[in-house]
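Peer 1: this is the structure alone, sequence omitted:
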């Protein structure tokens, strides 16, 4: 083997040929993702596709739900799942790099499609996540999910788009065009973005199959766009 061939083999062994580099996507867009904590008083017994309930042991048995959201326009509007903030007494947002949570107001909701829009008093954001168009979504492409699983803010998981246009019924909601992904989605990821390697939001993480591994679902960008226009 020639010296040139040896150097080529060594280089290939030390590289990750064919694997994507998620670091630039995460570093660029993590500040546009927020953790959400919702307070309900008094506590209620409710079921969500993803997002746990617990109480803090106080006499009022205040109940708390957690989720994720992301900034999607220059005005600072934040998108999340309606089931995350449903019947909320208070909605608190945890921004990347801020020690204290920020109070949010609910601009509007679309119960049928499980989508809600929030707003804060903060100045216009420097960075936003743009929502993809339907033609930008391809089965088999790499995606990244950023969210707050189990309350662990700004956790990152990765996978591919397993399928799209999956119809699914959860409770009294019917989701017509869900994206299926094998990126890990857990409790607290609800409302978070599913991002392709071009930095576009191709879906909103919404549900996970508890009876299997690697089967999560996100509301497609097409439905997100329609719902945003309806709400705003």
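Peer 2: Sure thing, it's come through. Bear in mind the structure is a predicted one, so any value in this text is a computation, not a measurement.

Peer 1: from here on, just use CA atoms for contacts and neighbour counts.
Peer 2: OK.

Peer 1: give me the neighbour count for residue 230.
Peer 2: Residue 230 is flanked by 11 other residues according to other CA atoms under 10 Å.

Peer 1: off-centre distance for the helix or strand encompassing it?
Peer 2: Element membership of residue 230, judged by DSSP states H and E, is helix 221-231. Relative to its chain's centre, helix 221-231 lies at 16 Å (CA atoms, centre = their mean, to the nearest Å).

Peer 1: comparison target below:
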């Protein structure tokens, strides 16, 4: 088996500047990271598999297997590459051979498929002043356009033109979701695609405002949400989307917020499959 090549993670300031990466006077911190080897399932005897019921702890595994193909990575390049506001610290992650392509004004986020024809739900704030938008689905990358957005609610729908139908994630009910219920966040934190974190619903119906957005009904969770998770799904144990990961409190640990999905459904009707 071929040994995976090492990659690097670099930590910079809040935006990428054409005058150089990071805040003035600060040196970037680089961590040497080796990508995880592709996991292979162990072979099991059919009789053994049939006689052994699934372990309760492995319920997360099934949720991830079903949902991962519907989660995407979003990368944008802004028109004004010196003044792009970011909701959290800018932390790019690219292997050395791709670093030359990381231009100032590049932002990273997540999203998920809501229609097999190529509609993808994400956060509006990662599209700020976007001149170019690219979406990575599996191993394929497509140019994307903004089909619709509501900046006050921090929601946007992207459209791509895939050669084959995509795998949409089903929308669940945020209202029926209980405090204390298990949830999973899947996304592109720090550029690490398809990262899965697990937690519980800590609270419901939170509300807060920023200068750009009104978060009127959000789910609070302790599932780890990091830079780049923005726009990704918060899933229940049925693999249904109950929220859109949107924000964190920087000074805290384990306090993240996802926009509740129920109030979004009427707005998304034109982009959802019929029936």
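Peer 2: All right, it came through fine. Quick caveat, the model's predicted, so the values are computed rather than measured.

Peer 1: most distant residue from the middle of structure 2?
Peer 2: In structure 2, residue 47 marks the outermost C-alpha relative to the chain mean, sitting 38.7 Å out by CA atoms, centre = their mean.

Peer 1: doesn't that one lie inside a strand?
Peer 2: No - per DSSP: H, G, I helix; E, B strand; the rest coil, residue 47 of structure 2 lies outside any strand segment and is helix.

Peer 1: roughly how far does it sit from residue 61 of structure 2?
Peer 2: 21 Å (CA to CA, to the nearest Å).

Peer 1: now check structure 2 for the residue matching residue 110 of structure 1.
Peer 2: Correspondence of residue 110 of structure 1 to structure 2, assessed by TM-score structural alignment: residue 150.

Peer 1: sorry, wrong one. I was asking about residue 79 of structure 1.
Peer 2: Superposed on structure 2 with TM-score structural alignment, residue 79 of structure 1 falls opposite residue 121.

Peer 1: measure residue 222 of structure 2 to residue 91 of structure 2 for me?
Peer 2: Distance, residue 222 of structure 2 to residue 91 of structure 2, by CA to CA: 21 Å.

Peer 1: next: residue 117 of structure 2.
Peer 2: The gap separating residue 117 of structure 2 from residue 91 of structure 2 is 31 Å, by CA to CA.

Peer 1: also residue 109 of structure 2?
Peer 2: Distance from residue 109 of structure 2 to residue 91 of structure 2, counting by CA to CA: 11 Å.

Peer 1: shared neighbours, these two?
Peer 2: Counting by CA atoms under 8 Å, 6 or more residues apart in numbering, the contacts common to residue 109 of structure 2 and residue 91 are residue 227.

Peer 1: the more surrounded of these two?
Peer 2: Under the criterion of other CA under 10 Å, the comparison of residue 109 of structure 2 against residue 91 puts residue 109 first, with 28 against 22.

Peer 1: residue 226 of structure 2 contacts residue 190, correct?
Peer 2: Yes - contact criterion CA atoms under 8 Å: residue 226 of structure 2 and residue 190 qualify, at 7.1 Å.

Peer 1: give the contact list for the match of residue 79 of structure 1.
Peer 2: By CA under 8 Å, 6+ apart, residue 121 of structure 2 lies in contact with 111, 112, 113, 114, 155, 156, 157, 158, 231.

Peer 1: which of the residues you listed fall within helices?
Peer 2: Members of the contacts of residue 121 of structure 2 lying in helices (criterion: DSSP state H): none.

Peer 1: so which of the residues you listed hold up in structure 1?
Peer 2: Mapping these onto structure 1 (both residues aligned by TM-score structural alignment, their matches' CA atoms under 8 Å) leaves 111, 112, 113, 114, 155, 156, 157, 158, 231 still in contact.

Peer 1: any idea which of those is closest to residue 30 of structure 2?
Peer 2: Proximity of those to residue 30 of structure 2 was ranked by CA to CA; the top entry is residue 231 with 26.1 Å.
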